[in-house]
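> Here is a sequence with its predicted model. Questions after.
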Amino acid sequence: MLEGKYQDFYTQISTQIKKENIFTDKLHTLAYGTDASFYRLIPKIVIKTDNADEVHKIVTLSNEMNLSVTFRAAGTSLSGQAISDSILIITSRKFSDFRISDDKTEISLQPALTGAQTNNLLAPFGKKIGPDPASINAAMIGGIAANNASGMCCGISQNSYKTLKSMKLIFADGARLDTGCSESKDAFRKSHGEFLTALKNIATETKNDEELSALIKKKFKIKNTCGYSINSLVDFDDEFEILQHLIIGSEGTLAFIEEITYYTVEDLKDKASALMYFKDVKEACNAVTKLKLARDAKTIVVDAVELMDRAGLASIENDPAMPDFIKDFDENVTALLVETRAINDKELDIQISQLEELLEEFDVVRDIYFTKDVQEYTLYWKIRKGLFPAVGAVRKVGTTVIIEDVAYPIESLAEATLELQALFKKHGYSEALIFGHALEGNFHFVFTQDFSDEKEVKRYDEFMNDVVDSVAVKYQGSLKAEHGTGRNMAAFIEVEWGRTAYSMMKRIKDLFDPKGLLNPGVIINDDAQAHLKNLKAMPATNDLVDTCIECGFCEPTCPSNELTLSPRQRIVINREISELKRNGKDEEAKEYLDLYQYDGIETCATCSLCSTACPVKIDTGSLTKYLRAEQNSQRANGVANFVASNFSTTLTGMKFGLHGANLMHKLIGTASMESVTDTIRDWTKGKSAKWSTSMPKAITINTKFEQKSRDKKVVYFPSCINRTMGRSSVSQEEKELFDVTVELLQKAQYEIIFPEDMGNLCCGMPFSSKGFNDASKQKSQELEKALNKASKNGEYPVLCDTSPCTKKMMESFESDISIYEPIEFALDFLAKDLEFTTINEPITIHTTCSSRKMGLEAKFKELASLCSTEVIVPADVQCCGFAGDRGFNFPELNKSALRSLKTQTAGAKMAFSTSKTCEIGLSDESGLDYNSIFYLVNKVTKAKNL
């Protein structure tokens, strides 16, 4: 319950911002208030903003009422800079407009685009942005800039600071500035002349202080995000350049970035990587030093060097992509992952030879081998990017994984790293490991910590003080190289920088934010114990998700990420509920459960795409299925079992319903039909199914047709969906999918075999997705038995025309029969049996969640390219959100998941997928008529002349 100023603020702001985007309840404030750090604050109010005008209204009102605000993008922040106990402003995924300059050298971005989305936009032009954090798939531009996040390749030459052109900003007092617009700058000079004069004076003082200027130049020769970017004070004379470069890395404590314009950088496509194994960390660090000096002298080209110590290798050695021999290494072996890029393949070969020659003197335990194979080196880099979450996943349940981020001068790298390892031993962190961007002297070290024990907190404090003394004092390095100061290192800025520089930083904060309302406690914090307060617990909740470290890598793939909750947020809430129950707070737990029903249970698509983005494959969809099963009553399970045992009768009922809906549509027309069904949904509070023009007609398939006996045989199992649902009333196709598939198979000279009693057969997915596990198992076993018989125990391949059903069969069946969905069957069989003639028409394809999890995304593109000269693949569309039949009852999930589909499929003439229900939702949201890819394959093929 809000009180005092917060209630007044809510009353006023809710007249200016949509109420559905303002959250004050305990579930949403906890869920949205969580970031990837090991700190936790619960905001009083969370507001999701769709545009800069909304942010401006919030900041202006909060300034008038003296209430602090914190800005938050994706929340992949690791140092506690994206949390608040006051007002948390979140940039929603709608806050994502962009512009690319005509010559492609600049890109202007709103804050909610992820780094990966941005690079996808630039990829067709051979460009990318400079910053390349490991979290680039999830991290948003606002956070990347506000934290000066760098990464594996950009170093300090292509980070946000170095590639910044201009910004649009909102200041603490509500003032707005576009540093790329002369009119805006002139207006700002008039309204904030004293501010600019004071800023200029700070810069002049700094330049005139030779000792301070020298210190700044020295410390920014390596990566440094500890404190403010005071290098801007000596790098620039123009006050607007100083101002905007100070914003980089300021972590939302000086202003809000409503738009940033980057200079783009070249994205060289010819690359090679080598995973090298040195005898120990000292030898590896010495190799890094030689590589760095050679690169700086421009005698070699090396773009990235990532170090992984033996403990880091051990955490990933069981990954299928890693070589088996790693398991046999001794405890000292250290790896370097090295990448070099070139303008062409010939130059790349030269660079590889130069690198191999340079490293000949070093003691390696395996021969150095550079690979140009895209799949091979992409796997290596994917594993490296997921190393932090992967390490966190093997921690003891209930402990927190901590990642620190330091940088050393390259000449001290080997000595400093050995000392860091000695500190691990001194303080008993035997599980600690080191990895990171070695070429920049930037290492991350990871260890686990129990914050529930005061003695353990004391151990952590003593360890961190020793680390600070070693990194900042002895080696004159950076306590934060790229993860930002946050709350984590705020207490130690003065130790690293000295009193004069720290005083300058405090003056900057006071100038930009005189009331101290922007993200208080971050960067500037006078509490020497700040790093030990508001520590986040990680209680156990369910074995399915307990390894989650709340990094947020999963969020971009989730269809409900903008509508309700993301996988990370679902896990956060379940942890809280479990902890409340353990502590006997059942009433409060029930409050969360009631709030969680819609946001957590009903609007989870259980697509499990989160597991494909998670470095440790956590499947929050499985958690939802588990919770649904827990909720199912004995009566509900009984009904499910009855339906399973009388399945053909159920399908007949479905057909009757579809037939009735179609008949009414014919009688009253589309507009009236939509009006009537929408009214009924309102009356029933969403409990009745949504109707649309993409709703299929009822069909009955005919398996009794004449065919020749042939040597080639295939078992065809039409899914229950495709035995029941046909084309929609607006479809331009003339045949049903069953008839098209039969025609295609016969054209390819196959004899088709159908399993017996097919009307009663089902893979079990409609039951398992709702948590009816017994009914699901029953149907799966029945189908397996029937297919075994039909295929003569696997002698013939089995084709299912629906990808999700195929995936379910593969997961559930115990027998060794070859099951294919449309994509692989077409490539493995039809591509050999038929002659393809590519059409010159633009098409678009949607890879279903099941197909993605089966690794068929690239194969679908390959198949589509056999059929059409132009294949459009929407970059930002993952799961369609229809989720079987969930799209009928929760159409808002489908709509939210496909919010960018129409824009990204513009120009397509035909659209294809491999699942009927997905195709219904895709058709609704795109305006295109989505059908099975078999329609297109049938259209562009003819029988080969044998």
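In hand now; what should we look at? Numbering: from 1, shown residues only.
> For the rest of this, base every contact and every neighbour count on C-alpha atoms.
Will do.
> Run a quick check on E555 versus A138, I expect a contact.
Yes - counting by C-alpha atoms under 8 Å, E555 does reach A138; the two are 6.8 Å apart.
> any idea how far E241 is from G180?
10 Å (C-alpha to C-alpha, to the nearest Å).
> got the contact list for the residue nearest to K617 when sequence neighbours are not counted?
Nearest residue to K617, sequence neighbours excluded (C-alpha to C-alpha, 6 or more residues apart in numbering): S611, at 4.2 Å. Contacts for S611 (C-alpha atoms under 8 Å, 6 or more residues apart in numbering) come out as C554, K617, I618, D619, T620.
> State the number of residues packed around S926.
If you count neighbours by other C-alpha atoms under 10 Å, S926 ends up with 19.
> Pull out the buried positions in stretch 543-563.
Buried residues in stretch 543-563, counted by 16 or more other C-alpha atoms under 10 Å: 545-562.
> hang on, I meant stretch 583-594
Quick answer for stretch 583-594 (16+ other C-alpha under 10 Å): A589, Y592, L593.
> Please list the members of those that lie in helices.
A589, Y592, L593 (DSSP state H).
> Isn't the last one up against I577?
Yes - checked against C-alpha under 8 Å, the pair L593 and I577 is within contact range at 7.4 Å.
> Quick one: distance of the longest helix anywhere in the chain to the chain centre.
Using DSSP H to define each element, the chain has its longest helix at helix 647-668. Chain-centre distance of helix 647-668: 40 Å, with C-alpha atoms, centre = their mean, to the nearest Å.
> Comparison target below:
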Amino acid sequence: MSVTGPPEAYRSLKDALSRSMPDERLIDDPLRTLAYGTDASFYRLIPKLVVRIESETELVHVLSECHSRSLPVTFRAAGTSLSGQAVTDSVLILLSRSWRGHEILDEGKGIRLQPGVIGARANQLLAPYQRKIGPDPASINSCQIGGIAANNASGMCCGTAQNSYQTVRDMRVVLADGCVLDTADESSVASFRSSHASLIAGLEILAKETQADCGLADKIRHKYRLKNTTGYALNSLVDFTDGIDILKHLMIGSEGTLGFISSITYDTVPDEPCKAAALALFPDMATTCQATIALKRAPVSAVELMDRAALRSVQDKPGMPEVLKGLPEGAAALLIDVRGNDGAVLEAREVQVHASLEGIKTLEPLVFTREPSTYELYWKIRKGLFPAVGAVRETGTTVVIEDVAFPVDRLEEGVLALTEVFRRHGYQHAILFGHALEGNLHFVFPQGFERPGEIERYQALMDEVVHLVGVEYGGSLKAEHGTGRNMAPYVELEWGGDAYALMWRIKALFDPESLLNPEVLLSRNPTLHLENLKPLPAADPLVDKCIECGFCEPVCPSKDLTLTPRQRIVVWRELARLEALGEQTSDVDRDYRKRLWQDYRYQGDDTCAADGLCATQCPVSINTGDLIRNLRRDRHLGKAGMARLLGRHFSGATRFGRGALNAATVGQALLGDKGMSHASHILHRLSGGRTPQWLSSLPQAASIKVLSQPMGGDSSQDKVVYLPSCATRVFGSDRHDSESRTVMELTLALLDKAGLSAIIPAIPGHLCCGMAFQSKGQFKEAEHKARELNRELLAASQNGRYPVLCDTSPCTLHMQGSLDTRLTLMEPVGFAHEYLLPRLDITPMTGPVALHVTCSSTRMGLDDAFVSLAKACATEVVVPPDIHCCAFAGDKGFTTPELNQSALHGLAESVRGCVAGYSNSRTCEIGLAEYSGIPYRSILSLLDSVSQAKGDPSPETGSDLSPQ
């Protein structure tokens, strides 16, 4: 059922808001309302207007204008909600990047966070204090604080003792009437008690009545001994008597139906640094549950249950124990996590775990791992179980996840009963996993809604599950994922009439007109959970397995400019659905499809960096960039001849590039930076983006004479093939930088210093790995250039006898996937660790340096090695925490400069005080220098400046890399 207003009300609202807000933050076009209106649930509603707010003042204004028109409002954080909490067909409010503020309090014992901070970022901020926030949902790398608090999300380790309800210290909240309350500010509280006396009194009356009703109070206490997020936090009415305390705790888990949390202060919890994990395998579920109960008395941080179907969905993942593939059908596992402040404590706790499981049969000996990569793998697999199930579902179906909690002493019989319910309704592919110590189980199953009878089958299943868990076992229907739309019709069944009526009274006190996220958490519509179901049509095999979880979004460089990978897939699916209808569509649908295609060119294609970072975060490794490159191939079929011409005359193309740089240098000398920028901006706009935008950090042209000069060293030296990329053959040094050498010059100098003899492949000016062509969708020419390069590198390296160093990381990554496996292909970071550091003496510099870990380095698993190399060369290394990819993306820094600018927002502030920055991609360094205010160079430049050949006299002090 829709709760919305007439079209003219939304037009009026947009007109009113446009008087104080820029149009780009008032969004009502079909593409972005569809994309931004989608969350991780299996529901779809398309908002009439999306408003991206930047401040509390704006929010209050938006609420006022919506209230005057009786238009419902829904708040959205990261959109990782699984139960339909963050979808609407009215007004959707999104957070801009200005909502990512934070403040460490009391030496880490507290932290104040704005709602746009990602959960993992909060823990990163607290790590130096060995503290963390209590909630630890599986989506912590993607979900935001606003959603964590609004859903009372918990997770693997926090149980019921460390969730948001238990660890909230204070909050700042905006209510439906626009009033702002800061519970940490005495004057704000006093003012609120005066202005909202009736609300405070109403809450205190509800608390007094509830505490006086012994039966209801006991029921509430029982419910919250379990994990429970069904309905409002009624425990606030038995835990507190003061209206402010009650209000503060009611906001937790209220899913945006009572107000907007504009900041929250958490009491943090210890984060013990020493960690170990074991994957305990048991012959059947009964034994697994017995082990769970035994572990309740052990000093464990988490115990995660996985049934055989869950293990089957991940058993083929790289690094997983081979034994998983041979487990008997009824087997199950517990992932046991143990932590301590030091190794001795950790070992003692491991011993206690072994003692607790004494006499309980396991299929394999219990072995703990402390090795970080294996430990992280176990947890990555566990956190990715839900999306992993999505990857094996039938195309066109969705994935349903629910999370229930049984009293832990009845876990075994509850699991068996739940399994039987699934079998009886024909859901043989359901999997079970969850937080065993809390009796909290997630059940996940693929579900289609298109075929006749499927909705009825789903309803019958849910009706029986709800009765089983909520009535027969006295458990909770929603342990930690929030009530949402999927469980709102069942809240009364779980809680009973008295408690349910209490919840409606709470809603009426805060939001009497029911304009805040209506139909979520409470609803009188018994079929709400069966309406507005999201279609997931087949669109492309590259992305059909996506379940729109949103895990990919934090690392996407276009997330604050246009679309994220999830949103690109959402719109692509809609385009595929419309294309499949063919001529059956109406004129309106045809116009809609045409508009989507037009807008997708910029929103989906032009502003996609295609960096592949999305695949590193996706539990099923979907690289949305591959989809976009295919789209570019189809769009640019007519340009294949030009691509072939460039590829066959590549030396001339790079000479032309150097000539253009020389011309730009002359133009800058005549016009100055401002004049050159203004002139190029006009040309860029008039040409429709085809003329590159001039940047003040544009380098000088590179000189390639060095490649024709005799190389240093003699025949007795170890040899390495050095391949200068086309980028370093075109772009020289930054004219503002004191480092005047090109990347080629400093690389050769460093190799010579390390006693390595460089072999330059034949015809180096003509060679290209093909990535530049592939990124434009010119796959045939990309393959041709790769074949050329492969031939020359095999010859130069004597069929792989010598390693190949390429000075540009993205090119190296591309070559690793396209060239002969006999070649050892390395970029600067990996090469430095293996071949340079052992041959050099290092005297680290004392000034702070900035480091940009390129997306290609991350994809190659070199991010830690990159930081390690920088720290070997400098005593202070700054890695900006929120920048994952610069989005220069070859030439997009010139053709779509707003993408590069958006991706590097905040860089200058992050690196303030650094003398220089370092990376391993020349084009990336251009954009980084443009938006940071400091020069960026190759990481090999840093290594060269602080190193001497083994045995050479060392300088008295470390190098000073300050610009001259």
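Received it, and whenever you're ready, just let me know what you need. Computed from a prediction, not measured in an experiment: that's the story for all the values here.
> And the TM-score between them?
Laid over one another, the chains give 0.98 as their TM-score (TM-score structural alignment, normalised by the length of the first structure), with 939 aligned residues with a C-alpha RMSD of 1.3 Å.
> ok, the ones in helices among the buried residues of stretch 583-594 of the first structure vs K655 of the first structure, which is closest?
Of all these, L593 has the smallest distance to K655 of the first structure: 36.0 Å, by C-alpha to C-alpha.
> Who are the contact partners of the counterpart of that closest one in the second structure?
Using TM-score structural alignment, the partner of L593 of the first structure in the second structure is W597. Contacts for W597 of the second structure (C-alpha under 8 Å, 6+ apart) come out as L575.
> rerun at 6 Å
Not one residue lies near W597 of the second structure by C-alpha atoms under 6 Å, 6 or more residues apart in numbering.
> Identify the residues contacting E835 of the first structure.
E835 of the first structure touches T941, K942, K944, counting by C-alpha under 6 Å, 6+ apart.
> Please repeat the previous calculation with a cut-off of 7 Å.
When contacts are counted by C-alpha atoms under 7 Å, 6 or more residues apart in numbering, E835 of the first structure touches T941, K942, A943, K944.
> what's the neighbour count on the second one?
Think K942 of the first structure. 16.
> That one belongs to a strand?
Yes - checked against DSSP: H, G, I helix; E, B strand; the rest coil, K942 of the first structure lies within a strand.
> Per the alignment, P321 of the second structure pairs with which residue of the first structure?
Checking TM-score structural alignment: P321 of the second structure goes with P323.
> Please apply the same query to K753 of the second structure.
By TM-score structural alignment, K753 of the second structure lines up with K747.
> A943 is in contact with that match, correct?
Yes - if you go by C-alpha atoms under 7 Å, K747 of the first structure and A943 touch, sitting 5.6 Å apart.
> Could you pull up the contacting residues of whichever residue in the first structure pairs up with Q774 of the second structure?
With TM-score structural alignment as the criterion, Q774 of the second structure lines up with S768 in the first structure. By C-alpha under 7 Å, 6+ apart, the contact set of S768 of the first structure is S776.
> Please report the distance of S768 of the first structure from S780 of the first structure.
Counting by C-alpha to C-alpha, the separation of S768 of the first structure from S780 of the first structure is 10 Å.
> Where in the second structure does stretch 394-403 of the first structure fall?
Aligned by TM-score structural alignment, stretch 394-403 of the first structure corresponds to residues 392-401 of the second structure.
> from the chain's centre, how far out does the strand or helix carrying V401 of the first structure sit?
V401 of the first structure belongs to strand 400-407 when assigned by DSSP states H and E. Per C-alpha atoms, centre = their mean, the displacement of strand 400-407 of the first structure from the mean C-alpha position of its chain is 21 Å.
> Would you mind finding the match for L511 of the first structure in the second structure?
By TM-score structural alignment, L511 of the first structure lines up with L509 in the second structure.
> out of everything not next to it in sequence, what's closest to that match?
Using C-alpha to C-alpha, 6+ apart, the closest residue to L509 of the second structure is L199 (6.0 Å).
> Confirm for me that that neighbour is in contact with A508.
No - counting by C-alpha under 7 Å, L199 of the second structure stays clear of A508, with 9.8 Å between them.
> Looking at the two, which is more packed in?
Taking neighbours as other C-alpha under 10 Å, L199 of the second structure and A508 compare with L199 leading, 19 against 14.
> Quick one: residues contacting A438 of the first structure.
V288, V305, E306, L307.
> measure E357 of the first structure to A393 of the first structure for me?
38 Å.
> Show me which of these two is the more surrounded one.
A393 (21 against 10).
> Surely the more buried one touches T547?
Yes - counting by C-alpha under 7 Å, A393 of the first structure does reach T547; the two are 4.4 Å apart.
> In contact with whichever residue in the first structure pairs up with T808 of the second structure, which residues are there?
In the first structure, the residue matched to T808 of the second structure (TM-score structural alignment) is T802. T802 of the first structure makes contacts with S719, E821, T914, S915, as judged by C-alpha under 7 Å, 6+ apart.
> Tell me which of these you also see in the second structure.
Contacts conserved in the second structure for those, using both residues aligned by TM-score structural alignment, their matches' C-alpha atoms under 7 Å: S719, E821, T914, S915.
> doesn't the residue nearest to K617 of the first structure fall inside a helix?
Yes - assessed by three-state DSSP, S611 of the first structure belongs to a helix.
> so how far is T206 of the first structure from it?
With C-alpha to C-alpha as the criterion, S611 of the first structure and T206 of the first structure are 50 Å apart.
> How about A36 of the first structure?
The value you get for A36 of the first structure to T206 of the first structure, if C-alpha to C-alpha is used, is 35 Å.
> do the same with D319 of the first structure
D319 of the first structure sits 51 Å away from T206 of the first structure, going by C-alpha to C-alpha.
> for I22 of the first structure, same thing?
Taken as C-alpha to C-alpha, the span from I22 of the first structure to T206 of the first structure is 43 Å.
> So these two - more neighbours on which side?
Each of I22 of the first structure and T206 has its neighbours counted (other C-alpha under 10 Å); T206 has more, 22 against 19.
> For that one, what is the corresponding residue in the second structure?
Checking with TM-score structural alignment, T206 of the first structure has T210 as its match.
> check contacts around its match.
Residues near T210 of the second structure by C-alpha under 7 Å, 6+ apart: L216, A217, L237, V238.
> residues near the residue mapped onto N147 of the first structure from the second structure, how many?
Under the alignment defined by TM-score structural alignment, N147 of the first structure is paired with N151 of the second structure. Number of residues near N151 of the second structure (other C-alpha under 10 Å) recorded here: 25.
> distance of the closest residue to N151 of the second structure other than its chain neighbours from I148 of the second structure?
Leaving aside its chain neighbours, N151 of the second structure sits nearest to G253 (4.1 Å; criterion: C-alpha to C-alpha, 6+ apart). Plainly put, G253 of the second structure is 8 Å away from I148 of the second structure if you go by C-alpha to C-alpha.
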